[in-house]
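K.L.:
starting from these lines, generate the structure:
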Amino acid sequence: MPMNTRHRGDRRSLSVVVPLAPGETEWQGLLLQLAALPAGSEVIVVCADDESRPPPKSWPARLRYRECRTAPGRARQQNLGARLASGYWLWFLHADSRLRSDTLCELQRFMAEDADALGWFKLAFRRDGPRWTVLNAIGANCRARWLGLPFGDQGLVLPRHRFQALHGFDELARYGEDHLLVWAARHAAIPLRRIPASLETSARKYARQGWLSTTLRHWRLTAAQAWPAWRELRRRRA
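P.N.:
Next up is the predicted model:
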């Protein structure tokens, strides 16, 4: 996947890629928080519709804001954002993500360590869904820490050259493009690093679709992808 090579020498430059689904309404709250990014960072919102999404009026001049469009599909949208990115680091955020007070500080520390790794954050759910989602957060954090399987709502961040070597997100996958990227990183022996800060995500889908049915569906789909990926990893290491 050819990518922009500007700022390759600035190993702390950051590009944030935010895919927006058609009709997405959660993105503005995230953008207000991203205004606190370090100078020279850029935010790329990748829309899957024709709606204009300008930055907030208070958007700081020290940050670059870019809006682009492609056909729907989070993998396709994130790949386009990565191709347009100029930063050394790529940080993929969902539109319903929210930062906590220590998120950016710990992210910058991770970047400053020049870790040639795929970083991820501890997951927490916002209070816009069933209270039982606290169990989902515990499960997600245990899965990421002990099984090495963080998902996209945990804010995956990695050097752009590493993302390029992995050939980006799988645009043919019907779901779980983030899950597949993590498996690809494991196959390539790229270290996975926990960043000691939290990132919040919305629990609205659990409210709309039901906590139990949504949880069981996620388990089923994850297992369906993880089993062949694990077998392939075991075969390569044999």
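
K.L.:
from here on, contacts and neighbour counts on C-alpha atoms
P.N.:
Will do.

K.L.:
how far off centre is the helix ranked longest in the chain?
P.N.:
For the chain, the helix with the greatest residue count under DSSP state H is helix 211-237. Centroid separation for helix 211-237 versus its chain: 19 Å, with C-alpha atoms, centre = their mean, to the nearest Å.

K.L.:
for that helix, packing partners?
P.N.:
Counting contacts by 3 or more C-alpha pairs under 8 Å, 6 or more residues apart in numbering; DSSP states H and E, helix 211-237 packs against helix 177-187.

K.L.:
following the helix it packs on in sequence, what is the next regular element?
P.N.:
Going down the chain from helix 177-187, the next helix or strand is strand 192-201, by DSSP states H and E.

K.L.:
chain center to that following strand, what's the gap?
P.N.:
With C-alpha atoms, centre = their mean, you get 11 Å for strand 192-201.

K.L.:
pull the distance from the helix or strand following that strand to the chain's centre.
P.N.:
Next in sequence after strand 192-201, counting helices and strands by DSSP H and E, comes helix 204-209. Relative to its parent chain, helix 204-209 has a centroid offset of 20 Å by C-alpha atoms, centre = their mean.

K.L.:
skipping adjacent residues, who's closest to the spatially most central residue of the chain in space?
P.N.:
Computing the C-alpha centroid of the chain and ranking residues by C-alpha atoms, centre = their mean puts F92 first, at 3.3 Å. Spatial nearest neighbour of F92, chain neighbours left out: V17 (4.9 Å); criterion: C-alpha to C-alpha, 6 or more residues apart in numbering.

K.L.:
and this one, so I can compare the two:
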Amino acid sequence: MISIIIPVLNEASTIEELLFHLVDNAELQNISEIIVVDGGSTDGTQEIIAQLDLNIKVLASEKGRAKQMNAGARIARGNILYFLHADSFPPNRYDKYIIEEVGNGNNAGCFRLQFDHNHWWLRLASWLTQFSWRACRGGDQSQFITKALFQEIGGYDESYTIYEDNILINELYKRNEFVVINQKIRTSARLYERHGIWKLQYHFWAIYVKKWFGASADDLLAYYKKYIA
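P.N.:
Alright, predicted model coming up:
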């Protein structure tokens, strides 16, 4: 059984579409629950969810995706945890693909990525995510992981306000516990549209390189706040 965990903060524009997408594209007997963990939305996100007849669990949490996802994991009943960003839409029968991989002994992984934008660089970046290279990984691809392995690692590192997905992914790569499912998850390019594709990509690369050379969680957050947030 899969517990889907979605951290949100002011996602009124996408949350209804995403929740219906998750229900419509899965065999519901495979889904233990959908848990939306809200970090303090002020745009009506929680009210939108409450109006839907979908039996969604809404959990309040301190802001910060790592803290929110850990909070969702703590109450999850499924033996597979599936962490999903609010603007990413997994493929049809995503549940089947995840369960098949776990059944094959692959305890963690993600889908390949497809941006909802036709710029050649984003199409190339999307194409590269089919490969197993660690540099091609990110939270927008979503993350499935068995609850047992998640607890063994200790969950998401809450000292990271950004880059928390990559910290967990690094731990999985160290254990040779990662597989890329050759199906596409569609994610929003809204941050690229807001900042400009090349400018944002430069800053993402800078964050990656800074971490490679030993930057702390606070250093990465300060850079993100200065140039992206």
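
K.L.:
tell me where structure 1 has helices.
P.N.:
Under DSSP H, structure 1 gives helices at 27-34, 74-84, 103-112, 133-147, 160-165, 177-187, 204-209, 211-237.

K.L.:
could you say which of the ones you listed is packed most deeply?
P.N.:
Relative to the other members of the helices of structure 1, helix 74-84 carries the highest mean neighbour count by mean count of other C-alpha atoms under 10 Å, namely a mean of 23.

K.L.:
for that one, give me the average deviation versus structure 2.
P.N.:
For helix 74-84 of structure 1, the mean deviation from structure 2 after alignment is 0.6 Å (mean C-alpha distance after the TM-score superposition for structure 1).

K.L.:
so what does that helix touch, helix or strand wise?
P.N.:
Counting by 3+ C-alpha pairs under 8 Å, 6+ apart, helix 74-84 of structure 1 packs on strand 14-20, strand 42-47.

K.L.:
is it possible to get a markdown table of those strands that adds distance to Y175 of structure 1 and mean neighbour count?
P.N.:
Output for the helices and strands packed on helix 74-84 of structure 1, formatted as a markdown table (distance: least, C-alpha to C-alpha, whole Å; neighbours: other C-alpha atoms under 10 Å):
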| stretch | distance to Y175 of structure 1 | mean neighbour count |
| --- | --- | --- |
| strand 14-20 | 15 | 27 |
| strand 42-47 | 18 | 24 |
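
K.L.:
of all these, which lies closest to A82 of structure 1?
P.N.:
strand 14-20 (7.0 Å; C-alpha to C-alpha).

K.L.:
so the closest one versus helix 27-34, what angle?
P.N.:
On the basis of axes from the mean of the first three to the mean of the last three C-alpha atoms, to 10 degrees, strand 14-20 of structure 1 is oriented at 170 degrees to helix 27-34.

K.L.:
residue range for strand 14-20 of structure 1 in structure 2?
P.N.:
Using TM-score structural alignment, the residues of structure 2 aligned to strand 14-20 of structure 1 are 2-8.

K.L.:
run the chain-centre distance for that stretch.
P.N.:
Relative to the chain's own centre, stretch 2-8 of structure 2 is displaced by 9 Å; criterion: C-alpha atoms, centre = their mean.

K.L.:
same check on stretch 140-150 of structure 2?
P.N.:
Mean-position distance between stretch 140-150 of structure 2 and its chain equals 9 Å (C-alpha atoms, centre = their mean).

K.L.:
that stretch aligns to what range in structure 1?
P.N.:
Mapped onto structure 1 using TM-score structural alignment, stretch 140-150 of structure 2 spans residues 153-163.

K.L.:
and that stretch, how far apart are its ends?
P.N.:
Distance across stretch 153-163 of structure 1, first residue to last, is 17 Å (C-alpha to C-alpha, to the nearest Å).

K.L.:
hmm, who's touching it?
P.N.:
Residues outside stretch 153-163 of structure 1 that contact it (C-alpha atoms under 8 Å, 6 or more residues apart in numbering) are 82, 87-94, 97, 116-123, 150, 199, 201.

K.L.:
give me the number of residues near E26 of structure 1?
P.N.:
E26 of structure 1 has 15 neighbours, counted by other C-alpha atoms under 10 Å.

K.L.:
give me every residue that touches it.
P.N.:
Contacts of E26 of structure 1 by C-alpha under 8 Å, 6+ apart are A95, D96.

K.L.:
on that earlier part again, of the helices and strands packed on helix 74-84 of structure 1, give the one that comes closest to A140 of structure 1.
P.N.:
strand 14-20 (21.2 Å).

K.L.:
helices and strands around the closest one, which ones?
P.N.:
Using 3+ C-alpha pairs under 8 Å, 6+ apart: strand 14-20 of structure 1 touches strand 42-47, helix 74-84, strand 89-92.

K.L.:
mind redoing it with 10 Å?
P.N.:
Contacts defined by 3 or more C-alpha pairs under 10 Å, 6 or more residues apart in numbering; DSSP states H and E place strand 14-20 of structure 1 against helix 27-34, strand 42-47, strand 64-69, helix 74-84, strand 89-92, strand 157-159.

K.L.:
and the shortest one, how far from structure 2 on average?
P.N.:
Averaged over the aligned pairs, strand 157-159 of structure 1 sits 0.5 Å from structure 2 after superposition, using mean C-alpha distance after the TM-score superposition for structure 1.

K.L.:
which residues does the equivalent of the residue nearest to the centre of structure 1 over in structure 2 contact?
P.N.:
Aligned by TM-score structural alignment, F92 of structure 1 pairs with F83 of structure 2. F83 of structure 2 sits next to 3-7, 35, 69-70, 72-73, 110, 139-145, 165 when contact means C-alpha atoms under 10 Å, 6 or more residues apart in numbering.

K.L.:
can you list the residues that contact stretch 139-150 of structure 1?
P.N.:
Contacts for stretch 139-150 of structure 1 (C-alpha under 10 Å, 6+ apart): 118-124, 133-138, 151, 153-154, 156, 178-183, 186, 191-194, 226.

K.L.:
thinking again about what came up before, just put the helices and strands packed on strand 14-20 of structure 1 in JSON lines and tack on distance to R208 of structure 1.
P.N.:
As requested, those are exported to JSON lines (distance: least, C-alpha to C-alpha, whole Å):
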{"stretch": "helix 27-34", "distance to R208 of structure 1": "19"}
{"stretch": "strand 42-47", "distance to R208 of structure 1": "23"}
{"stretch": "strand 64-69", "distance to R208 of structure 1": "28"}
{"stretch": "helix 74-84", "distance to R208 of structure 1": "21"}
{"stretch": "strand 89-92", "distance to R208 of structure 1": "25"}
{"stretch": "strand 157-159", "distance to R208 of structure 1": "29"}
